[in-house]
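Fold the following and give me the result.
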Amino acid sequence: MGSGGSVPEEDLTPPGTRGPRHGRHPGDRPRARHRSSTAAERARSALRRLARARARQRRRWAVAVVTAPACLAALLAYVNWGSTPAPEEPPVAGSVPAGVGRPSAPPGAQPSAGPASPGLRPRQRPPSPSPTPTTSPPAPPPVLTLTRNDVPAEVDLTAVGTRDWVHWGLLGDGSTVRKRDGSGEIRDDGGSGRRGSWDGNQETFRWRDGAPVESTDGTPHGVFTCGAGRGFALAAAGSGQPRTLHVYAGTWMARGRLDARLSSGGPTRTLRMEDPHTSRSAEFVVRFQAPEGARLVVTWTAEHAFTDDCAGVSLQAAALR
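Predicted coordinates for the structure are as follows:
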């Protein structure tokens, strides 16, 4: 090299021992300040991320609180919709309803529980038939009629009293002859006044199945009482079936009154018969229908006596059929 030029000296100072540049003091530490600001930024960034995460979590909780009841209601509505049969669509004009003409069971059979029953949705089941209540037949209404007929010259008690018959006075004041093996449904309930036997009836009575007297060709006997207010009382058992009671009775110079009623209640039927001068007889026919356990009650009483000479009423026989 020439001596006129200068050669720059090589900086041989080690990199860590070089002096300050650009007016910096040896005590300045720019690298430390950079590191400190970077850490603060990282901390603030971490805090911001944590705050955003917490905000997102709070929003999720709020959304869950709001949407949970709505989801539960939607679930219940779906369950109810699934268990409720859908309304049937109105039939199209001219179309044939499903199942018509195709019975799923023979006549009289119980309806099937499967879907083959016509007109039913799959979720429906045919209703169970209601049990038919067992009711006893109603009791027949009570029947009671009363008529009066003339007495035939001869009365056959065996023919008239197919169920039972009774005759009074053949063997004395208190004697009776009854139908042998009869039902015993005619009952003598007595009455008022002393009874007497007599044989002055205009009609006669015969029978072929009596006891204690088995038969007779015809007898005019009967019993009587004297005085107003005196008479006889009879009864016949009811069975719920129609029955007819024939009562053969008379008067002697008196007015007699026959009353018929049912012990189970109801009206009373009444007929009167009188003759102020002599005797008179009649056949009283009582048709009745009384429940089992009830009775027909008949009374034959002297309502008025036209003389003091033992005027009163008489009784000859009664027959039930």
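
alpha carbons only for contacts and neighbour counts from here, please
Noted.

Shouldn't Trp61 be within a strand?
No: checked against DSSP: H, G, I helix; E, B strand; the rest coil, Trp61 lies outside a strand; its state is helix.

another one to check against the first:
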Amino acid sequence: MAEEKPAQSVGPASHRTRAGRRRAESARPSPPTAPPSAEGETRAAARRLARARRRRRTTVEAVAALAGLLALVGYVNWWSEPVPDDQPDPDGLPAVVGRPALPSATADADAMPGLRPRERSPSPSPSAVVVPTPAPPAAPPTLTLGRADIPATVDLTEAGRRDWLHWGLGGTTSPVRKRDGSASLRDLGGQGDRDSWDGNQELFRWRDGAPVNSAGDVADGVYTCGAGNGFRLAVVADGQPRTATVYLGVWMARGRLDIRVGDDGPRRTLRLEERHTSLSSGVTVRFEAPQGTRVLLTWTVEETFTPHCGNVGLQAVALR
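This is a model prediction of the structure:
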């Protein structure tokens, strides 16, 4: 038979080992802890201290805000208080009454009561001052003369686009004139008796006349005899450069044409002479003068070379 070994008992020994470990751990010193009552008192004291600090801070801020408000109200009252020496504004209110409140720090801040801007009636917009531009000084009148032979036929409708006159066909004192013309040409009469004749070498025609509407190849004209006798005409200026052509002649005489612009304007003189027969000419008068100024033309017998009616003659005048 085999030898029997005694059985090992492990339960009690293990139990003892664990029990000993617990005893050793429990024997170690535990960290000190405050008693429960002392910890609660410490937290309560901290809260009381925090509340006291908040109350002090709130009190200080309130006092500072009140002091600032009082200073602002005092400043505004001092600013808006009327001063006896202040003069009233043009609208009748004292100069310091109703001054506007100081601007708020924020856009949505409440307005301070009693500080309203002064209300005024809207002032009219200042009207623009229009300074009239001075008119440029008027140019001095000008006057020049020219002379040329008369064409065999003169078309007064073309030559006198602004105005024209023709003598002889309508009688000695009633010339035919341009219909609807400018009426710038005037017959002022003259010294001596007028007569008409129809033997002029130059012929005239027109298509816009009155009282004779149209005519062709008219040889008529008027004349006056004797030294010192003649014709007086006028052209009314309109401020623009104009040209008037006078169709005139002499028969056994010397004629003198005097032209002047207004009373104090330039003057010109032209003579036409024929001792033995007749002579005709077209005298061109170029001028510029202020509107309404009269350019005066005087066509006179200066000397005769026959006892039988030495004369000056006039056929037409055209203006353009």
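
what residues are up against Ala153 of structure 1?
Gln202, Glu203, Thr204 (CA atoms under 8 Å, 6 or more residues apart in numbering).

Restricted to strands, list those residues.
Thr204 (DSSP state E).

and for the helix or strand hosting Asp188 of structure 1, what span of structure 2 is it aligned with?
Assigned by DSSP states H and E, Asp188 of structure 1 belongs to strand 186-192. Using TM-score structural alignment, strand 186-192 of structure 1 lines up with residues 185-191 of structure 2.

how about the residue minimising distance to the centre of structure 1, secondary structure?
Nearest to the centroid of the C-alpha atoms of structure 1, with distances taken as CA atoms, centre = their mean, sits Pro133, at 6.4 Å. Of the three states, Pro133 of structure 1 takes coil under three-state DSSP.

quick check, Gln316 of structure 1 in a helix?
No: the assignment for Gln316 of structure 1 is strand, going by three-state DSSP, so no helix is present there.

which residue packs closest to it, ignoring adjacent ones?
Nearest residue to Gln316 of structure 1, sequence neighbours excluded (CA to CA, 6 or more residues apart in numbering): Gly222, at 4.3 Å.

Just give the number of residues close to the one you found.
When neighbours are counted by other CA atoms under 10 Å, Gly222 of structure 1 registers 30.

just to revisit the earlier point, contacts for the strand holding Asp188 of structure 1?
Taking CA under 8 Å, 6+ apart as the rule, strand 186-192 of structure 1 contacts 164-166, 229-237, 299, 318-320.

re earlier: now, of the contacts of Ala153 of structure 1, which are buried?
Glu203, Thr204 (16 or more other CA atoms under 10 Å).

Of the contacts of Ala153 of structure 1, which are still contacts in structure 2?
Under the criterion both residues aligned by TM-score structural alignment, their matches' CA atoms under 8 Å, the contacts of Ala153 of structure 1 that remain in contact after alignment to structure 2 are Gln202, Glu203, Thr204.

which residues touch the spatially closest residue to the first one that is not a sequence neighbour?
Spatial nearest neighbour of Gln202 of structure 1, chain neighbours left out: Pro220 (6.9 Å); criterion: CA to CA, 6+ apart. Listed by CA under 8 Å, 6+ apart, the contact set of Pro220 of structure 1 reads Asp199, Gly200, Asn201, Gln202, Glu203, Thr204, Phe205.

Now do the residue lying closest to the fifth one once chain neighbours are set aside against Arg243 of structure 1, distance only.
Spatially, and ignoring its direct neighbours in sequence, Glu203 of structure 1 is nearest to Ala153 (4.9 Å; CA to CA, 6+ apart). Distance from Ala153 of structure 1 to Arg243 of structure 1, counting by CA to CA, to the nearest Å: 24 Å.

In structure 1, what stretch matches stretch 275-282 of structure 2?
Using TM-score structural alignment, stretch 275-282 of structure 2 pairs with 276-283 in structure 1.

The matching stretch: average distance to aligned residues in structure 2?
Compared with structure 2 after fitting, stretch 276-283 of structure 1 has a mean deviation of 0.4 Å; criterion: mean CA distance after the TM-score superposition for structure 1.

Tell me the buried residues in that stretch?
Pro276, Ser279, Arg280, Ser281, Ala282, Glu283.

Please narrow those residues to those residing in strands.
Among these, DSSP E puts Pro276, Ser279, Arg280, Ser281, Ala282, Glu283 in strands.

what's the farthest-apart pair in those?
Across these, the longest distance by CA to CA is 19.2 Å; it joins Pro276 and Glu283.

returning to what we had before: quick check: what element follows the strand holding Asp188 of structure 1 along the chain?
Heading C-terminal from strand 186-192 of structure 1 (DSSP H and E), you reach strand 196-198.

Return the list of helices and strands in contact with that next one.
For strand 196-198 of structure 1, the packing partners by 3 or more CA pairs under 8 Å, 6 or more residues apart in numbering; DSSP states H and E come out as strand 222-226.

check the fit of the strand it packs on onto structure 2 and give the mean distance.
Averaged out, strand 222-226 of structure 1 is 0.3 Å away (mean CA distance after the TM-score superposition for structure 1).

got the angle for that strand vs strand 186-192?
On the basis of axes from the mean of the first three to the mean of the last three CA atoms, to 10 degrees, strand 222-226 of structure 1 is oriented at 30 degrees to strand 186-192.

Next, the mean deviation of whichever helix or strand comes after strand 222-226 of structure 1 compared to structure 2.
Downstream of strand 222-226 of structure 1, the first helix or strand assigned by DSSP H and E is strand 231-237. Here the mean offset of strand 231-237 of structure 1 against structure 2 after fitting is 0.4 Å, by mean CA distance after the TM-score superposition for structure 1.

neighbouring contacts of strand 231-237 of structure 1?
Against strand 231-237 of structure 1 from outside (CA under 8 Å, 6+ apart): 185-193, 224-225, 245, 292-302, 312-315.

same thing but 6 Å
185-192, 295-301 (CA atoms under 6 Å, 6 or more residues apart in numbering).

Now that we have the residues you listed, which of them are buried?
Glu185, Ile186, Arg187, Gly191, Arg295, Leu296, Val297, Val298, Thr299, Trp300, Thr301.

of those, closest to Ala39 of structure 1?
Arg295 (123.1 Å).

pretty sure that closest one contacts Gly238?
Yes: using CA atoms under 6 Å, Arg295 of structure 1 makes contact with Gly238 at a distance of 5.2 Å.

Now do stretch 37-57 of structure 2: distance to the chain's middle.
Offset of stretch 37-57 of structure 2 from its chain centre (CA atoms, centre = their mean, to the nearest Å): 83 Å.

So which bit of structure 1 is that stretch matched to?
Mapping stretch 37-57 of structure 2 onto structure 1 (TM-score structural alignment) gives no aligned residues.

If anything else comes up later, I'll come back, but that's it for now.
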